[in-house]
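> Based on what follows, work out the 3D shape:
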Amino acid sequence: MKRRKSRPVQLGGVTVGGDAPVSVQSMTNTDTRDAAATIAQIRRLVQAGCEIVRVAVPDREAARALSEIKKNITIPLVADIHFDYRLALAAIEAGVDGLRINPGNIGGRDKVAEVVKAAGRKKIPIRIGVNAGSLEKDLAGDGEITPEAMVESALRHIAILEDLNFFDIKISLKASDVPLMINAYRLLAGKVDYPLHVGVTEAGTVLRGSIKSAVGIGILLWEGIGDTIRVSLTGDPIQEVRAAYEILRALGLRRRGVEIISCPTCGRTQIDLINIACAVEDRLAGLDMPLRVAVMGCVVNGPGEARHADVGIAGGKGEGLIFRKGRVIRKVPEALLVEELVKEIDDLVNGRNRDEGF
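From the prediction side, this is the model:
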């Protein structure tokens, strides 16, 4: 795939756009006013691989918490602002790395100019976030939202910032309708060279939302469109980060953590593969070294798939074979498969660390 060319934007220590890898971000669902809870959640997100985090800033108390949050995290912090330009100014003063605003809804031109001047002084990028559910009245028409209307909204907001000589911009065009979102991004991608934040908004619960996001985000990334992504899910934001990396991994764009290859089971399966695969996934969730682990239920496809994995198992009747780089290591009872597989992975990881001088 050929990546769309976009101008790079610096968000703290993370480059978005240009030749930088597609970055993964999420948003906290804690009360931002509770700095301790928000910091704790961000740290868990970082462990999962989150590279940019956004927090809601609904009022002055939330804005006051931003400096404490910023001091205690290691990834760029983006403040999500609506309606009140003073919250954007407070967030900038608190040291955030980025803003998410709609220039058209935070006040008149003079108010926008104040925000832009403050952001420019501290080199803080602004993401223009267009959402199909909150378009301007003249663009929403009779309620049927079109890709053209979403793009027109984005271009209006872009023009406001450009007229103020501000170009440190990222853009998102989110919708819960996947075809609408895809077509809007496609249309905008040919009109501007700003980096694009891609996602399906209000995608749903973990299963449904991950599927909708994989389709929408995946199609665009395959077409070279997208510089940073968020998988929006109703649930623990940790799942957003995991889903994002699975999308990127499936497209060959990023490889982080363990890739588990497991078969869907069938009548030949003679071990409790479903629970074994889930247990392996849980045990390896915190390992960020890129490894391919095969968990296969029988000898038909098992040895072949395990041969292409760093380590894996292939089940038999009440037992399984442990493979490593395609070589059978040993046969173990079903009850010990998970533990023995994890031990083999520990040995592999520790050996790789030694070999690479870690």
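
> C-alpha only now, for contacts and for neighbours.
Will do.

> Could you look up the SS state of Tyr245?
Secondary structure state of Tyr245, per DSSP: H, G, I helix; E, B strand; the rest coil, is helix.

> and what of Asp31?
coil.

> Packing partners of the host helix or strand of Ile171?
Ile171 belongs to strand 169-174 when elements are defined using DSSP states H and E. If contacts are counted by 3 or more CA pairs under 8 Å, 6 or more residues apart in numbering; DSSP states H and E, strand 169-174 sits against strand 126-131, helix 147-163, helix 178-189, strand 197-198.

> Let's compare: structure for the following, please.
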Amino acid sequence: MMERKQTRPVRVGNLVIGGGAPIVVQSMTNTDTRAVAATLGQIEALAAAGCELIRVAVPDQEAAAKLKEIVRYSKLPVVADIHFDYRLALAAIDAGVAKIRLNPGNIGGADRVRTVVRAAKANGVALRIGANAGSLHRDYLTRYKGDVIQAMLASVEDQLALVTADGFDQIVVSLKSSDVVETIEVNKAFAKRWDFPLHLGITEAGIRWRGTIKSAVGLGILLQQGIGDTIRVSLTGDPRHEVTAAYEILKALHLREHGPVVVACPTCGRCQIGLEELVEGVEELVQDLPYPLHLAVMGCVVNGPGEAARADLGIAGGKEAGLIFRNGEILRKEKQPRLLPAFAEELARLIREKYGVNLKFNQADFRLEELEEEEGGKS
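Model prediction:
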């Protein structure tokens, strides 16, 4: 495993960002914060997906007034996203948020920034500050003759000078661009100069598949170099996909374990089974499971129990049928219509033996669910 850059710890609610703590996975709601029930419902769904820190937009005082209820019932520490009005930041701190995302450059001057910082310090609230390549003040670009990297660094260092003037140090820094290479270079440069923990992300990454690819490249390169303490994969659409993608990046680098890894071979002329359908079925089956299992779906016996022998459980396709195997040992042969249900049965058995948890296969929803307690114990 790569050696991570040592950064100072920043406490955010019950989490620690930096200081060698596990890399925190975060996301942001896309509900109207003023709609409390909808926002809390999305937070609950994100928490179930593995999200650890949630940011909500606070565009006005009406939204700020709803924060206290959201903070009270949220399953996750809440970050308030503040722009333009420092009074919104003060209201968010009063509501009990764990962290403020603040842009000191658009909050109305140094005095107002200091007011927010003092309130944050008095209430144990962390701050996230930073720079976005797409919204840099023109003065910085002019000063550095269009060099975006140097302009972003200068912007953040000026912010740090202002925010730390009174001894405040519970700060997470973010340097983001929609350009992957810019994001990599500016974060590497910052990490050489400072020990504040870094929030990594590719901003405005795009729709699910394109944004995931860009984020995996940019975040993966930085994380492999030991840079980064919390990540958000910014995707257009359902934010649960952000969490799934974040964990896949971390699992690929052996940085976090969360849920199964599903490997599948590419299709080729040897495949005589509906492999894509099989893989999608397995992904749907295991999407809510927290257990760090290695699962494999292979299209033929060439890539079957032999090449996937390290898999805890797998499928190897044949002619309109397939084998189910566990650690390279064949368990059973099934026709294609029975492969997924049989795989689910064997997966439930594996989880029971390995983790002591009893699950049942709900074919209507194609999910594995924990058996409910009954009068005589677990059914």
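
> what's the TM-score here?
Aligned and superposed, the two chains score 0.97 in TM-score terms (TM-score structural alignment, normalised by the length of the first structure); 357 aligned residues with a CA RMSD of 1.5 Å.

> The strand holding Ile171 of the first structure vs the second structure - mean distance after superposition?
Following the fit onto the second structure, the mean deviation recorded for strand 169-174 of the first structure is 0.4 Å by mean CA distance after the TM-score superposition for the first structure.

> circling back to that earlier point, as TSV, the helices and strands packed on strand 169-174 of the first structure with mean neighbour count and distance to Phe323 of the first structure would be great.
Shown next, in TSV, are those (neighbours: other CA atoms under 10 Å; distance: least, CA to CA, whole Å):
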stretch	mean neighbour count	distance to Phe323 of the first structure
strand 126-131	23	47
helix 147-163	19	50
helix 178-189	20	41
strand 197-198	26	39
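
> among the ones you listed, which is nearest Lys5 of the first structure?
helix 178-189 (9.4 Å; CA to CA).

> Now check the second structure for the residue matching Gly326 of the first structure.
When the second structure is aligned by TM-score structural alignment, Gly326 of the first structure is paired with Gly328.

> quick one: its match and Pro305 touch, right?
Yes - the pair Gly328 of the second structure / Pro305 is scored as a contact, 4.6 Å apart, by CA atoms under 8 Å.

> Looking at the two, which has the bigger crowd around it?
Pro305 (26 against 18; other CA atoms under 10 Å).

> Need the nearest residue in space to the aligned residue in the first structure for the more buried one, chain neighbours excluded.
Matched by TM-score structural alignment, Pro305 of the second structure corresponds to Pro303 in the first structure. The shortest distance from Pro303 of the first structure to any non-neighbouring residue, by CA to CA, 6 or more residues apart in numbering, is to Ala314 (6.3 Å).

> what's the answer for Ile351 of the second structure, then?
Val357 (6.2 Å).

> And the one you found, how close does it get to Lys333 of the second structure?
With distances taken as CA to CA, to the nearest Å, Val357 of the second structure is found 26 Å from Lys333 of the second structure.

> same question, Asp179 of the second structure
Counting by CA to CA, the gap from Asp179 of the second structure to Lys333 of the second structure is 48 Å.

> Then Met28 of the second structure?
As judged by CA to CA, Met28 of the second structure and Lys333 of the second structure stand 44 Å apart.

> list the contacts for Ala316 of the second structure?
By CA atoms under 8 Å, 6 or more residues apart in numbering, the contact list for Ala316 of the second structure reads Val297, Met298, Gly299, Cys300, Val301, Asn303, Gly304, Pro305, Gly322, Leu323, Ile324, Phe325.

> Over to it. Which of the three states is it?
From three-state DSSP, the assignment for Ala316 of the second structure is strand.

> Looking at the first structure, name the residue matched to it.
Ala316 of the second structure maps onto Ala314 in the first structure, by TM-score structural alignment.

> rewinding a little: in three-state terms, label the match of Pro305 of the second structure for me.
Secondary structure for Pro303 of the first structure, judged by three-state DSSP, is helix.
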